[in-house]
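Chemist: quick check, what structure comes out for this input:
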Amino acid sequence: MTDIEIPRPTSGDVIELILDDHRLFENLLRECRRSDTDRAAAREALAELLVAHAVAEEEKVYPELRRARAIGAHEEEHGEEEHAEINEALLAFLEAKGTDTKKYDAALEELATAVNHHAGEEETDILNPAREDLSIDRRESLGVAWATRRNQLLEEGCASAEQVAALIAEAVDEGVLAPEEAREEADAVKDAAKEKAKEIEEAAKK
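Modeler: All right, here's what the predicted structure looks like:
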């Protein structure tokens, strides 16, 4: 639970409900940056909302959209992967000691980048097809299911550092997210390839 009151709609078009949360993400990220607000409360509210929103989508929305053929396996899996990446950035943000340090600021911007990227892709690749392929009745039925699960998670409290770490571990176990070591190795290979390409380009200029 958080000191900041998060809206708890119980019904509506699932697309509009999700878009409302996307706007709320932006507002809470802004509150986390401000120097004249309770940053700790804003951080806690943002964490709770991000987790509740994403879990409810994965349980109630993505599978239904796939059954309706509004999205395919790729879109569903990519959405889940980006949720896991957001959770990784969120965990680093939650573990930043205090709210007035460079580590806090850096972790916040990493999280903001991940959240904004995912929201943009989701609106284009998932919500637009849902808008086109699902009737308003079906979207409203889905809105009730999503909001009910989201609100339940918010009431229970779902985004302590331990809970977020458990979600990341689950994503790795399910193959949604590659183990950190494998991703670090892949990044090292990419960096080496970029460096080699740069060397070749520099040599060609001489």
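Chemist: C-alpha from now on. contacts and neighbour counts both.
Modeler: OK.
Chemist: look up how far Asp187 lies from the closest residue to Ser11 other than its chain neighbours.
Modeler: Computed as CA to CA, 6 or more residues apart in numbering, the closest residue to Ser11 that is not its neighbour in sequence is Val144, at 4.7 Å. Distance of Val144 to Asp187, given as CA to CA, to the nearest Å: 41 Å.
Chemist: so between the two, which is more surrounded?
Modeler: The neighbour comparison of Val144 against Asp187 (other CA atoms under 10 Å) goes to Val144, with 19 against 12.
Chemist: I figured the more buried one hits Ile18, correct?
Modeler: No - taking contacts as CA atoms under 8 Å, Val144 lies outside contact range of Ile18: 11.8 Å.
Chemist: between the two, which contacts overlap?
Modeler: When CA atoms under 8 Å, 6 or more residues apart in numbering defines a contact, no residue borders Val144 and Ile18 alike.
Chemist: this protein: helices as residue ranges?
Modeler: 14-33, 39-56, 62-67, 73-95, 102-122, 128-133, 136-156, 161-173, 180-205 (DSSP state H).
Chemist: among those, which is the most enclosed?
Modeler: helix 39-56 (a mean of 22; mean count of other CA atoms under 10 Å).
Chemist: one more, for comparison:
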Amino acid sequence: MATDVVELILADHRRFEELFRALRDRTNDRAALQGELSALLVAHAEAEEAEVYPALKRYKRIDNEEVDHGAEEHAEGHQALLALLEVGDTSSQAWEDKLEELVEAMTHHVDEEERTILNDTRSRVADDRREELGRLFLRVRQEKLDSGCGDVESVRRVAAATEERID
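Modeler: Sure, this is the predicted structure:
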């Protein structure tokens, strides 16, 4: 299993995209998919912010403003995720509207993070350090997943704790 932090983050990004496609399909079990997406989004963001972003901010050749902006976008994603979870009825138009708002927010974040933070990390952070960051990212991510971080109450707490980051 690869532990390069860039590859791990990219793999999660691709999984987000798969889940968004699956959630748009009304024939799928949207509640189950929503649960998986919610947990993964929260665990991913929390692991990045706990281990990856602080480490990257210490590198002079990584743009701290981009890292801070990534954290702001996580906060926006948490707000959009909470709005989706609070709708409840996964067959309603309101739920589909909130899903599209979440997709838009996350697609924007993923695109920016990949073009800026991850490209810089790949080219400017040594392989062994990226491996170490990957192991730390995986550990925190798994701890969060094991804690049930995707339920609506957990997302409410995370959204409230990160609300001040939103411009």
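Chemist: and the TM-score between them?
Modeler: Overlay of the two chains. TM-score (TM-score structural alignment, normalised by the length of the second structure): 0.95; 167 aligned residues with a CA RMSD of 1.3 Å.
Chemist: next, the contact list for the aligned partner of the residue nearest to Ser11 of the first structure in the second structure, please.
Modeler: Using TM-score structural alignment, the partner of Val144 of the first structure in the second structure is Arg135. Residues in contact with Arg135 of the second structure (CA under 8 Å, 6+ apart) are 3-5.
Chemist: which of those are conserved in the first structure?
Modeler: Shared with the first structure under both residues aligned by TM-score structural alignment, their matches' CA atoms under 8 Å, the contacts from these are 3, 5.
Chemist: so can I have CSV of the contacts of Arg135 of the second structure showing distance to Arg141 of the second structure?
Modeler: Output for the contacts of Arg135 of the second structure, formatted as CSV (distance: CA to CA, whole Å):
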residue, distance to Arg141 of the second structure
Thr3, 13
Asp4, 14
Val5, 12
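Chemist: ok so, going back, mind checking how far the match of Val144 of the first structure is from Ala161 of the second structure?
Modeler: Taking CA to CA as the measure, Arg135 of the second structure falls 25 Å from Ala161 of the second structure.
Chemist: one more: Gly70 of the second structure?
Modeler: Per CA to CA, Gly70 of the second structure is found 16 Å from Ala161 of the second structure.
Chemist: again with Ala55 of the second structure
Modeler: Using CA to CA, one gets 21 Å for the distance from Ala55 of the second structure to Ala161 of the second structure.
Chemist: next one: Glu114 of the second structure
Modeler: In terms of CA to CA, Glu114 of the second structure sits 25 Å off from Ala161 of the second structure.
Chemist: ditto for Val67 of the second structure
Modeler: Distance from Val67 of the second structure to Ala161 of the second structure, by CA to CA: 18 Å.
Chemist: same question for Glu86 of the second structure.
Modeler: 17 Å.
Chemist: quick one: stretch 56-63 of the first structure to chain centroid distance?
Modeler: On the basis of CA atoms, centre = their mean, to the nearest Å, stretch 56-63 of the first structure sits 13 Å off its chain's mean C-alpha point.
Chemist: onto which residues of the second structure does that stretch map?
Modeler: Using TM-score structural alignment, stretch 56-63 of the first structure corresponds to residues 47-54 of the second structure.
Chemist: show me the contact partners of the matching stretch.
Modeler: Here stretch 47-54 of the second structure has contacts from 67, 71, 133, 136-138, 140-141, using CA under 8 Å, 6+ apart.
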